[in-house]
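Novice: Have a look at this fold, sequence not included:
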């Protein structure tokens, strides 16, 4: 009977579709673990394919490539080194499964299939996978190990089945996306499964960005007595060695690393940095470019970009018009200088005049309105896209969630671009993160120390500067009011009546609901951006564009 196990937990950053690259990561991690005389190395959910693979996994050529990678990795285990538990798509009797394969002694020793396929929020796994049968444990080097896959521990039955069929401990591969409240939810969930089963559990999560999703890692081990044995860091690729010993009828993991997992603003900031970094690097953009307005949104995006990629890969362009204030000109330049990014100025007076002249006959007899204001924004969008085309830089958009919710953004103007790091951040969170970044430089960040966003940018009243003396609050309620109403409408799906009961004016709430609904067509055309909240636009909240409903309360 085996009384000791050494298990490596591989918290790594795979790339969806890059099967060869993910296989190399797995081989390198296994080689590292072998130096520590490890018995088994555990990778995250769907590691060889990358997670989530979406409809790519339906492609037969992709399925074959994944199966070949599994076979190649299995052959490598003939060297007598660590066994491998790794996630991959797997076709079994004509059914495509979300699988974890056990590889050892040169062959595929066993496989387990995900039972519960999530179909809510950002997930739609039943679209591509078939559910697996209730599993029993795998016999891994003399130990009966249960391998529930991610969602399988969010309900009780899979772990209950594993405990009843003789599992001695649980290893859980995960592809669990980040949101600001997820870490505590995972811990509470795992404690519940341990309480029900009496089994120690290791939770192995991936890190990295994948389009709008970002994964924080923060893998951990909790023993059957509810003690935290190991806490891996968030936002770091790492292979951690854990030592296990049989204690009576159960298994106990020896105390190991206890990393501090970042919380609150630091956690959110690291999430947007990770999401932007991986979107740019995995899609092989050489750099990024953004319009620098002298306002807080573009300043924060520039700071995030410098932290994610390094200041040398960030190009800030001020695009002034007759309504651009001297303060904005000075603040934009000061911010770019503090960040260390390249800064250029391209006045837009002439191109705007060209558009105006071209439209003069058609618009004859009409009054100036938002049409002329939007021409300024759209001119800026054209110029930024031209810079992108010429030099290959990815255009970053800078609209926050408050503006995007209320439609306070110009389609094909300031919404032009390929990615938006602050898309899921309300305006008040933008203010808070800007202040926080001026006093902190988080781990792994490549930007400057100290103040990177000049104080006046944070304290000046926000303005789009599309007409004289314009302020955001001319068109919108104060942001502290707007954000609270939007959180009720978007995140919590509250009724008008319930939001009014919180102390907000009914007419204002009704107006914001109206703006939210009529702006859906804009959001459908918006750039992707990092998901931070439990309900972001796009993957989480999927509302119809044509929508005749209004809350009658």
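Specialist: That came through, no problem. Computed from a prediction, not measured in an experiment: that's the story for all the values here.

Novice: C-alpha only now, for contacts and for neighbours.
Specialist: Will do.

Novice: which parts of the longest helix along the chain are buried?
Specialist: For the chain, the helix that runs over the most residues, judged by DSSP state H, is helix 370-391. Neighbour-count burial for helix 370-391 flags 372-385, 387-388 (criterion: 16 or more other C-alpha atoms under 10 Å).

Novice: Stretch 99-112 too?
Specialist: For stretch 99-112, the neighbour count (16+ other C-alpha under 10 Å) marks 99-109, 111-112 as buried.

Novice: Could you check how far that stretch is from the centre of its chain?
Specialist: The chain centre lies 30 Å from the centre of stretch 99-112; the measure is C-alpha atoms, centre = their mean, to the nearest Å.

Novice: Next: stretch 310-320.
Specialist: Stretch 310-320 has its C-alpha centroid displaced from the chain centroid by 24 Å (C-alpha atoms, centre = their mean).

Novice: can you tell me the distance between the two ends of that stretch?
Specialist: 26 Å (C-alpha to C-alpha, to the nearest Å).

Novice: got the contact list for the closest residue to residue 375 other than its chain neighbours?
Specialist: In this structure, residue 375 finds its nearest non-sequential neighbour in residue 352, 6.7 Å apart by C-alpha to C-alpha, 6 or more residues apart in numbering. By C-alpha atoms under 8 Å, 6 or more residues apart in numbering, the contact set of residue 352 is 375-376, 379.

Novice: also this one, for the comparison:
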């Protein structure tokens, strides 16, 4: 049963949501896309249309904001959009300058929303709360806004928030409360809110709580797309004054809707063109667009890699090394769905330690995906290099350095192909391996982009299972599932020495991942992790590997952020760090 505020009367406002994918810094393309959405909003007789945070510039702009004319040119776009705003109010995310007389800090800009009215006037509303954690660094660039203006439409008053303004728990200023206090009948929020697992549920829950608390509807618009390591999942939504979600937009896709928003007021307006709603629930849309976590992860990786490939505009194809293992197989699937199998090439580089089934599994995967593959055996190259290092370095014993020589040969061959054919080399290391340094610098870590680097090994198996249940091989393949079962079932191995498996050096991934999760995501001490029941010596060993690999992580290709704590923009740990070894003396 749908509950509404029985003491109120309801008017409806026609609202358009443009869940758009901006290209950072491409003002003309973003402008043209905004124009098309404005036209669509007017065709659908919207009263107001919303665009995401920094829709004109893309987000986050980082130090681009200091480039000469960058902010001025983004404001020129506002002027170029005005002629297209004829019968609708358009709210568009942008950047504005702080007036010199008010610039008491070193941050000369506002994170703003331009409110364009059909009569040609423009008003600006600025962001109040500035995030300075994880991937965010807004206090470096922007000033906090201290006022709470409202958007007026007839007798209705709309409060506007920009992203962090919603997440006010850690701030003394409560923006929703201030807007409600000033008479807001509804609150609209424009966002560039990055995705991580569980984030959609958290943000929607937060909005529902505020809607119930303040007894007004909330409209949440998010951007969509990939920007460097960040994924924006879209999934905008609308919550009514009782906290019920009444609309959701698509996940990981551009989308547009125009809908009637029921807005409660205490009593009827005497003179207005606004239409009354007798039964608000008649306007509710209940075919919610929900997807499970594994599908979310798959779509997030595909979206980010696709946008990275096309938005950079410098690559002609994607190349990756294929070993027949789960990580490279998983990465190949993501790459083919991101840019099409015709634009992906797999390089198979078997050594004298490679098993026959590894090559066969990799070839079967390529056939299942319909992608090109090239086999380049490295036995001859390896033998030559092996003889040279033994002669000149006077070494005999086979060690880890000799194992890694093979990985580095493969890295050279992959980088040659990348360089020669303008291909984006994607690396295939997972978060478990990266965390403990089970990877080779200038070998399997080579690349311009890493795909599964924010997924623990166990998560990769889970998403691979979803892939095989939901995505079929090409029609020309005689296989029943996309990723060959042998790629999943075989014990993980780098195949750098005879009969090698990952568990020769590491504990089972189920245990390793659980310990790493507490260490990385929850930042727990080894004492706390040991108290959870894990073997003390094992925990200490894993922590030692984790800290000893910090210098490796500092040099890795950018990955795709899927978890709350990824190795990337929001991960800021020093390489020189003895705290983990000296703290027991404190």
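Specialist: Alright, I've got the coordinates. Worth saying up front: this structure is predicted, and the values here are computed from it rather than measured.

Novice: Show me which pair in the buried residues of stretch 99-112 of structure 1 is furthest apart.
Specialist: 99 and 105 (19.5 Å; C-alpha to C-alpha).

Novice: now the helices for the stretch 101-250 of structure 1?
Specialist: Assigned by DSSP state H, counting those that start in this stretch, the stretch 101-250 of structure 1 shows helices spanning 157-164, 182-197.

Novice: so where is the longest one in structure 2?
Specialist: Pointing back at helix 182-197 of structure 1 there. Against structure 2, the aligned range for helix 182-197 of structure 1 is residues 199-214 (TM-score structural alignment).

Novice: With the shortest one instead?
Specialist: Counting by TM-score structural alignment, helix 157-164 of structure 1 pairs with residues 174-181 of structure 2.

Novice: Now the match of helix 182-197 of structure 1 on structure 1. Mean distance?
Specialist: Following the fit onto structure 1, the mean deviation recorded for stretch 199-214 of structure 2 is 1.4 Å by mean C-alpha distance after the TM-score superposition for structure 1.

Novice: Name the residues of that stretch that are buried.
Specialist: Within stretch 199-214 of structure 2, judged by 16+ other C-alpha under 10 Å, the buried ones are 199-200, 204, 207-208, 210-212, 214.

Novice: With stretch 129-143 of structure 1 instead?
Specialist: For stretch 129-143 of structure 1, a neighbour-count test (16+ other C-alpha under 10 Å) marks 129-132, 134-138, 140, 143 as buried.

Novice: got the end-to-end distance for that stretch?
Specialist: 29 Å.

Novice: For residue 556 of structure 2, grab the count of nearby residues.
Specialist: Residue 556 of structure 2 has 22 neighbouring residues, counting by other C-alpha atoms under 10 Å.

Novice: Please disregard the earlier target; I meant residue 216 of structure 1.
Specialist: 30.

Novice: Per the alignment, it pairs with which residue of structure 2?
Specialist: With TM-score structural alignment as the matching criterion, the partner of residue 216 of structure 1 in structure 2 is residue 233.

Novice: Tell me which residues touch that match, please.
Specialist: 193-195, 222-225, 251-253, 300.

Novice: got a list of what residue 482 of structure 1 touches?
Specialist: Residues near residue 482 of structure 1 by C-alpha under 8 Å, 6+ apart: 402, 476, 512.

Novice: Map residue 350 of structure 2 onto structure 1.
Specialist: Match for residue 350 of structure 2 (TM-score structural alignment): residue 320.

Novice: gap between its match and residue 358 of structure 1?
Specialist: 21 Å.

Novice: Of the two, give the one with the bigger neighbour count.
Specialist: Taking other C-alpha under 10 Å, residue 320 of structure 1 and residue 358 do not tie; residue 320 has more neighbours (22 against 11).

Novice: before we move on, which element is that one in?
Specialist: Counting by DSSP states H and E, residue 320 of structure 1 is held by no secondary-structure element, helix or strand.

Novice: measure it to residue 368 of structure 1 for me?
Specialist: 20 Å.

Novice: List the contacts of residue 441 of structure 1.
Specialist: 447-450.

Novice: now with 7 Å?
Specialist: residue 449 (C-alpha atoms under 7 Å, 6 or more residues apart in numbering).

Novice: quick one: contacts of the longest helix of structure 1?
Specialist: Under C-alpha under 7 Å, 6+ apart, the answer for helix 370-391 of structure 1 is 319, 351-352, 394-395, 410, 412-414, 416, 466.
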